[in-house]
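Novice: give me a 3D structure for the following:
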Amino acid sequence: MRRGTSIRRFSVGSKESEVLLKMRGLYLFTGLAGGSFNPYVTSLLVHQGMTSQRIGIMMAFGTLLAILFQPLWGILVDHYQRTRLVLMLTLIVPGTIVYFYNVKWLVVIVLVYSLYTIFQSTQTPIADAYAVNAASAAGTSFGTIRLFGSIGTALGGYFGGLYLNWMGVTELWIPFLLFNLLALLLVITIPVNVERRTHHVTFTSGIRQLLGNRVFLLFLAGCFLVNQTLTAFNSFFVLTFQMAGGSFAWSGIALMIASITSVPAMLVAASVLKKYGYEKTLMLASVVYMLRWAIQWLIPVPGVMIGVQTLHGMSFGFFYIAAVEYVASITGKELQATGQSLFNMVFVGLGGIAGNLLNGYLLDSGGPRLMYFSCTVSAALGALLLYKVSSISHKKQQSE
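Specialist: You can find the predicted model right below:
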């Protein structure tokens, strides 16, 4: 989806700090919402009588619908210039429908998850595109804005576990709705007037141009193999932790540790990228992913599963910042938003579909150890592809 035409070009001036503050607040509140809800929703669905395999299938189906709806979001954002409206919808609709997970009808749960995913899937690329532009205009890094999402996710995960121990899993919707409403209040005040570009690259032509880039395709394939493993954490960690004998409260501590480690990772990401480059940083993060899953495969006990979450920052934190910055550098200004959208479709969309299907099946049929072994192998293959990307880029630089 090309969102470049709808994203404000921030001019250096008195409004910069205000915009940065609002963007950081937006990431904080959406992080609190997601951190208090997403890791625990599988436990709610199990409480409603679903198996992990069915949950994986449902999540994959919802993610597929989200991918199919990406062109529609592109029309709304590009043709009708409704960036802020779409961002508001990504907060309002998911926030108000999650209550209906408590209805014990499978068709209702599937419908709710599908709508939830369709609307929330476009939230990240729009927010990231805003944040990249805001950071560039202010002379700071994207990581200094995105880290507030990790802070929110850390606090949301920790207090979410305590909240569920106190209120019960059926009340999961309350904090999610509250934090989405707070984020909505900030979005309403984000500047909406934009400088429209005279030269437009349509969503479809932009996609065709990017898919003709062999290096970009290898990069997307590596991202796919790495990020499909992250569903083992995002979708199934709380379940595997409980299978190992852990509680909601301790799972909240593990989630907080994981997310809080992303904060220093994102703070130093700019320095790491400057020293090692995008490709080597992506490879490093992929290897850390592999180590993270291998430890949980070999030693699936609660204490180790909590301790290993310290690797989340070096894996997800470094990988995500490096990937977003890499996409921005390789696509250029005219295709930047389209590239971010395509990256999001593969990284979150296709990776989420494959990860939820595969990891849900493996967890149901072979338990946590089989799932984490598969994740270890997939992360290793992703690292190899990203090594290939690094090699091609290095040869290209030498020849220039």
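
Novice: okay, CA-based contacts and neighbour counts for the rest of this
Specialist: OK.

Novice: contacting residues for residue 152?
Specialist: Going by C-alpha atoms under 8 Å, 6 or more residues apart in numbering, residue 152 touches 27, 28, 29, 30, 31, 32, 33, 35.

Novice: list the contacts of the helix or strand harbouring the last one.
Specialist: The secondary structure element spanning residue 35 is helix 15-37 (assigned by DSSP states H and E). Contact partners of helix 15-37, identified using C-alpha under 8 Å, 6+ apart, comprise 10, 127, 131, 134-135, 137-138, 145-146, 148-161, 172-173, 175-180, 182-183, 186-187, 190.

Novice: another sequence for comparison is provided below:
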Amino acid sequence: MLRHPEPGCSTAGLLARAIGLALADAGVAPGEVDGLGVASFSLRPDRAIDLGWRLGLKLNWCMQDEMGGASAINLLRQAWLALEAGQARTIVLAAGDHFAGADFQGLVSDYNRSAREYLSPLGCVGPNPLFAMLTQRQMMRTGLRREDYGALCVAQRQWAAGNPNAAYRQPLSLRQYLCAPLVAPPLGRLDCVPVVSGACALVLSARPAGVHVTLRASGARYNGDQQEGDGLVTGIAEFAPAMWAEAGIGPEDMDVVGVYDDYPAMALAQLCDLGFTDAGDLPGFVARRLANRSLPVNTAGGQLSAGQAGTAGGMHGLAEVARQLLGRAGERQIPGARRGVATGYGMVQLRYGMCANAAVLEREGA
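Specialist: Below is the predicted model:
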């Protein structure tokens, strides 16, 4: 993740680099790749097929996704079906964006028709004001305080110290969190993801050899409540019971967790929806499981410390869970990690995200 990218940086270049590193790490030659899935806001005017052509890939399967924080798991679910159906043998999934100058401001002000016609004209540019109101609602309902959100941010910064690619790795104290300038009360600067440029990639194989990660179950819900709910419950709550039943395991069996943390409130909401706790015990859960890192959540620092590179933000958590299960997380490695869950969330409409999905992963092999 690059907070200040060098001149000449481009989305296509970042994606190509991530794909090259992922293939080298997997021991796969570019000529073996016959499937490509890409998530990006800023690759345009090019699309996934253009990137594949530039990389010299001859493909049987190709997919483009622009569902923001839900893109990575959406791509994973579709790619897994393609592998099972024999439509491809080796698929690379990549997500990334590069933002220069006013690029990000332009993206959020013209994000979709609702933003362009209803929110931006009111001065509500970007998601901060919307999620400030949602955070206020969560605080009133659950008894959470800013100190509790701060405990989550501090814990994730501790994890980020072991991630050489994180935008912010320096230690963070609760006092520093509480003293950070307010952006949209009660959200402070450290409650909001830093915008970075970057890309992330995964390699999927129909016939993996040796130690590998398999998809045990997944679920998704899009437009689950048509923006008529309060936003504190995501679509994950609707499909989580069936997903755990399909996996044959539950939240208590997870060794590592990756939740989409565009804001602390949403990270906690997803943990509730997955079944790690309930809303009535959120303050206690933060103190018992998150502040002391006894439950490994967002072990690469999450977006709040590692940064949000557009659509790569959704791939970030999924890739970190896979990395942990493969035993390749370096100094932040969770000993003996074999099972994990990752979530995706995003695509803000009038009030909150429209998309939510999740995947349960397990390590197989020696």
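
Novice: what's the TM-score for these two chains?
Specialist: Once superposed, chain against chain, the TM-score is 0.26 (TM-score structural alignment, normalised by the length of structure 2); 156 aligned residues with a C-alpha RMSD of 6.4 Å.

Novice: just checking, next helix/strand downstream of the helix holding residue 35 of structure 1?
Specialist: With DSSP H and E, the next secondary element past helix 15-37 of structure 1 is helix 41-47.

Novice: buried residues, that following helix. List them.
Specialist: 41, 42, 43, 44, 45 (16 or more other C-alpha atoms under 10 Å).

Novice: so what touches whatever helix or strand comes next after that helix?
Specialist: Scanning forward in sequence from helix 41-47 of structure 1 by DSSP H and E, the next helix or strand is helix 52-68. Under the criterion C-alpha under 8 Å, 6+ apart, residues 42, 45-46, 110, 113-115, 117-119, 121, 345, 349-350, 352-354, 356-361, 363-364 lie in contact with helix 52-68 of structure 1.

Novice: using ChimeraX, define a selection of the buried residues within these.
Specialist: If you want just the buried ones from the contacts of helix 52-68 of structure 1 in ChimeraX, going by 16+ other C-alpha under 10 Å, the selection is:
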select :42,45,110,113,114,115,117,118,119,121,345,349,350,352,353,354,356,357,358,359,360,361,363,364
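
Novice: what about the spatially closest residue to residue 177 of structure 1 that is not a sequence neighbour, how many neighbours?
Specialist: Spatially, and ignoring its direct neighbours in sequence, residue 177 of structure 1 is nearest to residue 95 (4.5 Å; C-alpha to C-alpha, 6 or more residues apart in numbering). When neighbours are defined as other C-alpha atoms under 10 Å, residue 95 of structure 1 has 22 of them.

Novice: contacts only, for residue 95 of structure 1.
Specialist: 173, 176, 177, 178, 180, 181.

Novice: please enumerate the helices of the stretch 201-350 of structure 1.
Specialist: Along the stretch 201-350 of structure 1, counting by DSSP state H, counting those that start in this stretch, helices occupy 203-211, 214-227, 231-234, 237-243, 248-260, 262-298, 302-307, 312, 318-344.

Novice: same list (those) but as TSV, adding distance to residue 369 of structure 1 and mean neighbour count.
Specialist: Output for these, formatted as TSV (distance: least, C-alpha to C-alpha, whole Å; neighbours: other C-alpha atoms under 10 Å):
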stretch	distance to residue 369 of structure 1	mean neighbour count
helix 203-211	36	16
helix 214-227	18	22
helix 231-234	11	21
helix 237-243	9	21
helix 248-260	18	25
helix 262-298	5	21
helix 302-307	12	17
helix 312	19	24
helix 318-344	24	22
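
Novice: okay, those in a markdown table with distance to residue 167 of structure 1 next?
Specialist: Listed next are these as a markdown table, based on distance: least, C-alpha to C-alpha, whole Å:
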| stretch | distance to residue 167 of structure 1 |
| --- | --- |
| helix 203-211 | 45 |
| helix 214-227 | 32 |
| helix 231-234 | 22 |
| helix 237-243 | 17 |
| helix 248-260 | 12 |
| helix 262-298 | 28 |
| helix 302-307 | 23 |
| helix 312 | 28 |
| helix 318-344 | 34 |
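
Novice: for residue 375 of structure 1, find the nearest of the ones you listed.
Specialist: Among the helices of the stretch 201-350 of structure 1, the nearest to residue 375 of structure 1 by C-alpha to C-alpha is helix 262-298 (6.2 Å).

Novice: between the two ends of stretch 23-39 of structure 2, how far is it?
Specialist: Length of stretch 23-39 of structure 2, first residue to last, C-alpha to C-alpha, to the nearest Å: 18 Å.

Novice: now intersect the contacts of helix 15-37 of structure 1 with the helices, please.
Specialist: Counting by DSSP state H, the part of the contacts of helix 15-37 of structure 1 found in helices is 127, 131, 134-135, 137-138, 145-146, 148-161, 173, 175-180, 182-183, 186-187.

Novice: what about burial for the residues you listed, which qualify?
Specialist: When neighbours are counted using 16+ other C-alpha under 10 Å, these contain these buried positions: 127, 131, 134-135, 137-138, 145-146, 148-161, 173, 175-180, 182-183, 186-187.
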